[in-house]
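Student: Take this sequence and fold it.
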Amino acid sequence: MPEKEKLRIDKYLWAIRIFKTRTLATEACKAGRVKLDGQNIKPSHEVKIGEVYQVSKGIERKVIRVTGLLENRMDAKSVANFFADETPVEHTAQFKSMFHAPLLKRDRGTGRPTKRDRRDIDELKSGFFEKGE
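Tutor: Got it, this is the predicted structure:
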């Protein structure tokens, strides 16, 4: 694959599939969600091999090391050769554990919860969320 010597960070993050569009990558850089050594960087920052970036995308936080420069978007299997994911395990486990929370939803049309229902809901919430902390 053709590699480029000069490459913008927003284009690189889009090419390695961290962001769905280049516009989203640019906005993330402008908002300070992409950092190099703890410093915010501009979308026009030039990417160099060996640099480590911290990328925040919603509740997900990734630490990536540049292992190769990629100008155009490719399939996901090929992209894995151009960066190394160095995200600490506790951050990934923490992210995945958020999806195991109970779904607290009432059926539509059942009306307001009774006093007893409300106590049961409060007990369920407090029992689940306090055990994990």
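Student: alpha carbons only for contacts and neighbour counts from here, please
Tutor: Will do.
Student: spatially speaking, which residue is in the middle of this structure?
Tutor: Centroid-nearest residue in the chain: E60, 3.0 Å away (criterion: CA atoms, centre = their mean).
Student: Excluding sequence neighbours, find me the nearest residue to that one.
Tutor: Nearest non-adjacent residue to E60, counting by CA to CA, 6 or more residues apart in numbering: F95, 6.5 Å away.
Student: doesn't K57 make contact with that neighbour?
Tutor: No - the criterion here is CA atoms under 8 Å, and F95 misses it with K57 at 11.6 Å.
Student: which helices and strands sit right next to the helix or strand where the residue nearest to E60 lies?
Tutor: Remark: F95 resides in helix 89-97, with elements defined by DSSP states H and E. Of the remaining helices and strands, none touches helix 89-97 by 3 or more CA pairs under 8 Å, 6 or more residues apart in numbering; DSSP states H and E.
Student: this one next, for a side-by-side:
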Amino acid sequence: MTRTRLDAWLWAVRMYKTRSAATAAVKGGHVKVNDAPAKPAQPVNIGDTVRLRQPGRERILEVTGLIAKRVGAPVAVQHYRDHSPEPIPRHLLAVPRRDRGAGRPTKKERRQLDELRGRDAHQ
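Tutor: Predicted structure coming up:
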């Protein structure tokens, strides 16, 4: 059985657009293997659980096959099992915008905006 680097596997199964982006994500601490921090050259094995953070969601993948070369999406899907939770709908992530020229928000409006953004109003 061949050994496959974590960054190469993430790129090959199309989780990242480039291999350097996969390497940067692993180095940045956005990827864990079996709930432990990972390094780009760490080998992945069949049965490992890979957790990665992508903008707006977390992906949880179980490795079912090892590949080092990038393949088409239908083939790539055969090399992992996705256990990720459903992504949050975009309309729930949206923060309302104020009309241009509406002036500064009132104190009440500021509190409402802070509450929507999840910030503590009494910092």
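Student: Can you calculate the TM-score here?
Tutor: In this superposition the chains share a TM-score of 0.76, using TM-score structural alignment, normalised by the length of the second structure; 116 aligned residues with a CA RMSD of 2.6 Å.
Student: if we can go back for a sec, for the equivalent of the residue nearest to the centre of the first structure over in the second structure, give its distance to L116 of the second structure.
Tutor: Using TM-score structural alignment, the equivalent of E60 of the first structure in the second structure is R57. With distances taken as CA to CA, to the nearest Å, R57 of the second structure is found 19 Å from L116 of the second structure.
Student: Number of residues surrounding A21 of the second structure?
Tutor: Number of residues near A21 of the second structure (other CA atoms under 10 Å) recorded here: 15.
Student: Map it across to the first structure for me.
Tutor: Alignment note: A21 of the second structure maps to L24 in the first structure; criterion TM-score structural alignment.
Student: any idea whether its match is helix, strand or coil?
Tutor: For L24 of the first structure, the assignment made with DSSP: H, G, I helix; E, B strand; the rest coil gives helix.
Student: what sits against it?
Tutor: Listed by CA atoms under 8 Å, 6 or more residues apart in numbering, L24 of the first structure has no contact partners.
Student: quick one: contacts for M15 of the second structure?
Tutor: A22.
Student: Which residues are in contact with I88 of the second structure?
Tutor: Contacts for I88 of the second structure (CA under 8 Å, 6+ apart) come out as 56-57.
Student: What's it aligned with over in the first structure?
Tutor: So I88 of the second structure corresponds to K96, using TM-score structural alignment.
Student: Can you get me a residue count around the residue nearest to E60 of the first structure?
Tutor: Residues within reach of F95 of the first structure, counting by other CA under 10 Å, total 13.
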